[in-house]
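>>> Coordinates for the following, if possible.
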Amino acid sequence: MAATPVDLSLAMVMAPTTGAEWLPIMPVAIGLGFGAVLMMIRQSTRLHPWIAIPGLALMVLVDILLLAHVVTHGPVTMTMGRWLPPFGIAFTVDIVGALLALTAALVALAGSVYALGDINTSGRRYGFYPFLMVLMAGVSGAFLTGDVFNLYVWFEVLLISSFGLLILGSEREQIDGALKYAVLNLIATTLFLIAVGYLYAIFGTLNMADIARKAGSLRETAPLMTLGGLFVFAFGMKAAAFPLNFWLPASYHTPRIVVSALFAGLLTKVGVYALLRVMVMLLPVEREALSLVIAIAGALTMVLGAMGALAQSDIRRFLGFVVVSGIGYMLAGAAIAGTAGLSAAIFYALHSIVLMTALYLVAGEAARRGGSYRLDRLSGLWAAAPAFAGLSLALFFAGAGLPPFSGFWPKAMLVKATLDIGAWWLAGAILLSGFITTIAFGRVFLLAYWRPALVEASGEPADAAVPAHVPRATSSAMLPILALSALVVWFGLFPEPLIDLSQQAASGLANPAAYLESVFPSGGQP
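The predicted structure is shown next:
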């Protein structure tokens, strides 16, 4: 009896895969591949930076090509094992994912160069560079995946690698910070996994595009508000939003300064991105119903974060609260939604990734020059290093949201968006937070930079002996700081290209027709 022919085209990709279709998975493959190579040569740690830095440069190049392709041709989808969605796992990249992946790779490259001086032989032996490559694989995978369970998997990858980076050196303070970081993040991850299981029980699929297509027909019969609330809670904890933000200031000051810089730039933004992707694209009606809750959480996060920064006497703790405050602005954009609110949130996320990484690296350089991270011991930096002090002041202006630097534009966009919908109280919270943050940055500059150098009774400069946790002096330390600062200034002086990209990205999130077409093309296969 002759076998009945099977039409595989209904379930599998039959056409040859083009080179551009491989771009979505290349950043992840680079991170995992280079990380594996570094692990295999773990006995030759002196070679690690000279392998990791080219690897991250290659990741930046691939992300540039990916962004250019997405901007030119629209969202692109790569299916695993040739299985068509929703049967197989898909990587689907639109402008917002490509933008965030590129910015993340840029700051990781800057951090890897700075680590030449900040991470000593012991830190390399503990695995700094392999952990960094795996971390970037997780971050890139989270930004580029088109599958909700895969999003959870990449969260786990970056979480595991971040544990390794956090305890680099195994000092008492690091273990204490890592415990707080681990417990709260594992709780958030568990809630996320529960929400994913709940989502699969409702939809029978985990493909984001498939969920977005089915949500409208299931809304009347399925408890999607409960599901949306679970996702908001889990992602809010991941992003360090009020009232679940206490883990971040308690842990980000404990690791090496380059690790703190990378965490501040990258990790909370993954939580914000996940919130935008799931609640705006997949569950827009539920996001609208929860918009007041998200807005209140955002307002409290930005104001209380700014107040916490004002109260700190350690620059690293101060910056931890600045990170928390910045999350509030992105939540405000998510609450407003629409092209105006989402573009402001995306612009602020891009600005924050670059700025917070640069600020932590500047804090490391200030501590190296002044001998301490504590404001009661740090002084005289303006007289000792006027060029470095001027660079720090420019970054402080950007952090406070003052023109003409990058922080001004997303805040202005947010204020306009809030006023357009009549949310005066939210606009007031944005302005109040910005005012308090300006005072906090001004206080740091006056004490650490403008104040004359402190001297002890012996006549020697205070803290003349530099603590072990302060970065060593290297010629490579200023290179990444200058590069990131140049981006901050460029974003501020020439914001139009980034505003345009942010608006295109926001439009794609709010109206995902092109995203859905990439995954389920009407005229053919992905």
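>>> all contacts plus neighbour counts: C-alpha atoms, from now on.
Fine.
>>> now the helices for the stretch 1-150 of the chain?
26-40, 48-73, 95-118, 121-126, 128-144, 148-166 (DSSP state H, counting those that start in this stretch).
>>> just how off-centre is the second one within its chain?
Put plainly, it is helix 48-73. Helix 48-73 sits 17 Å away from the centroid of its parent chain (CA atoms, centre = their mean, to the nearest Å).
>>> any idea how far the closest residue to I499 other than its chain neighbours is from G33?
Once flanking residues are discounted, I499 sits nearest to F347: 6.8 Å by CA to CA, 6 or more residues apart in numbering. Computed as CA to CA, to the nearest Å, the F347 to G33 distance reads 31 Å.
>>> Tell me which of the two has more neighbours.
Applying other CA atoms under 10 Å to F347 and G33 shows that F347 carries more neighbours, namely 30 against 18.
>>> Helix or strand: which one has that one?
Per DSSP states H and E: F347 is located in helix 338-370.
>>> For the comparison step, fold the sequence that follows:
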Amino acid sequence: MTISPDIVGALTPLPVLIPMLAAAATLVLGRRTRAQRWITMGALTSVFAVSCMLLYLADRDGTTAVQVGGWDSPIGITLVVDRLSALMLVVSSIVLLAVMAYAIGQGISDGSDDQPVSIFLPTYLALAAGISNAFLAGDLFNLFVGFEVLLAASFVLLTIGASADRVRAGVSYVMVSMASSLIFLVGIALAYGATGTLNLADMALRMDDVPPGTRTAIFAVLLVAFGIKAAIFPLSTWLPDSYPTAPAPVTAVFAGLLTKVGVYAIIRAHTLLFPQGDLDDVLLVVGLLTMVVGIFGAIAQTDIKRLLSFTLVSHIGYMVFGIALSTTPGLSGSIYYVAHHILVQTTLFLVVGLIERQAGSASLRRLGGLAAASPILAVVFLIPALNLGGIPPFSGFIGKVALLQAGAADASVLAWILVGGGTLTSLLTLYVVARVWTKAFWRARADAPEGALADVSPSALLDESARDIAFADRADVGRIPPMMLLPTVALVGVGLALTVFAGQLIDISDRAAHDLRDRSIYIHAVLGDAAIGDGTGSEAPR
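Predicted coordinates:
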């Protein structure tokens, strides 16, 4: 069966349009909470369905470009669906849907009529639209617009509740993000000045004629901008202070998705615009430092949210490692690892939200006995924790092995150092999650250094100031709201599916990596026959 290009063209803008239209509808229905919830869940479910169709079509038929507004490329706004962008859309839509179900469950359990859900839901939908726009963007300025939508929405979500800690973290986050945006604008200006275009495919053709020094300088500026958003070392210090203060659903979606948008931008720029590998050695060093510094930071933490924030930074290093190898196996490993990490990291942050519901704290100094109090919570934590630690046969192990094999195949000194650093980081990650398991779940609460603090009522746990009150014997122990638990369990299941269907997903990752290495596929999809014969059809050498 052949799908008409008109149908593909109609589907491509929908991951952006659906949440934006739904956001407008939820704003209009601000006083009707139930209608807002139905519209939000319906919109995110539709985005998931459309994204799955786009992935199927991209994997079957290849890269497709859609010109928005009737303007032909390279002048108009171009949306591009290839295997990489479609896979990112599917994974992100799964996470967005699950986290929203979790947030709605939390709101219903807490009695959210007095909470700011009237602004939370439309802002969350705007965030979803910004993420989709960034993945589909076919020109630098549209990518910048996607980032700015993310910034505006994420600031609102980060400061919901208006507690002092959240506002302080939100201001810090916005300042860093604005600095990143200004640097990105400088990079856009430099790229436009050197090539005379903002269309990525057209820029890829023209960038080959730019002097090597100028080209490297442009790439360096863009790397700094994207590196801040991706939280790579030394541009990652903002993240552990910003994410842990937000509500559990917000922290989960931020940790799972926002940094990966930055990683996606690095992949796209590196493979399409700057495939010469001029800064690959720098990226390898940065990847190593990101892994090692991040995991040592995690070891020093006693708050689970901050601990997971540092592991988040650390595992970005694996993705940078695969990108910097500039080989098809390296890119394939990075793509698979991005998909794995989005799901697992989001799941763990949702589990931390359940731990706070169960125990009133996320501090290891105040936790204990959770395995006995809530066995299902123990299982829901243990599976993604082992996955993050890279225990076979989970997807974390598969992704790390793919990256380490790609590094060994490269056989350069730096690559071998990264292989060693990646192995060390994996072992230390396992140590970190095992430490959480033994302290929070396995030991008795009485053995915790601060485990004897006064008990509080369940309603007090809803207040930000009571977030760190210790776990104690209460009548509601083990009564985690089912509507919060079910989305978390569903994400655990999706994470396990990455293991069960690892072969199929790696095949898609391999084909996506091949497409990325052969720039002519992307360029021809956007510019058509005019791009043929320009000498870009061969793979970038390594």
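>>> before we move on, back to that, and the residue nearest to I499 of the first structure, what pairs with it in the second structure?
When the second structure is aligned by TM-score structural alignment, F347 of the first structure is paired with Y336.
>>> sorry, back to before: which residues touch the residue nearest to I499 of the first structure?
By CA atoms under 8 Å, 6 or more residues apart in numbering, the contact list for F347 of the first structure reads P410, L498, I499, S502.
>>> give me that answer again for 10 Å
By CA atoms under 10 Å, 6 or more residues apart in numbering, the contact list for F347 of the first structure reads 96, 99-100, 330, 406-407, 409-411, 413, 491, 495, 498-503, 505-506.
>>> Those residues in helices, which ones?
96, 99-100, 330, 409-411, 413, 491, 498-503, 505-506 (DSSP state H).
>>> are any of those residues buried, and which?
By neighbour count, with 16 or more other CA atoms under 10 Å, these hold 96, 99-100, 330, 409-411, 413, 491, 498-499, 501-503, 505-506 as buried.
>>> G317 of the second structure against F310, yeah?
No: using CA atoms under 10 Å, G317 of the second structure is not in contact with F310; the gap is 11.5 Å.
>>> So for those two, which sits in the more crowded spot?
Using other CA under 10 Å as the criterion, G317 of the second structure and F310 rank with G317 on top: 32 against 26.
>>> Trace the more buried one over to the first structure, please.
By TM-score structural alignment, G317 of the second structure lines up with G328.
>>> dump the residue contacts of the residue nearest to its match when sequence neighbours are not counted.
Closest residue to G328 of the first structure apart from its sequence neighbours, by CA to CA, 6+ apart: G298 at 4.0 Å. Contacts for G298 of the first structure (CA under 10 Å, 6+ apart) come out as 236, 241-242, 292, 324-335, 426, 429-430.
>>> Tell me which residue of the second structure lines up with G298 of the first structure.
Under the alignment (TM-score structural alignment), G298 of the first structure pairs with G287 in the second structure.
>>> and what of A29 of the first structure?
Matched by TM-score structural alignment, A29 of the first structure corresponds to L17 in the second structure.
>>> Measure how buried its match is and give me the count.
Neighbour number of L17 of the second structure under other CA under 10 Å is 17.
>>> ok, back up a step: among the contacts of G298 of the first structure, which are located in helices?
Per DSSP H, those map to helices at 236, 292, 324-335, 426, 429-430.
>>> quick one: the equivalent of A195 of the first structure over in the second structure and G193 of the second structure, what's the gap?
Counting by TM-score structural alignment, A195 of the first structure corresponds to G187 in the second structure. As judged by CA to CA, G187 of the second structure and G193 of the second structure stand 10 Å apart.
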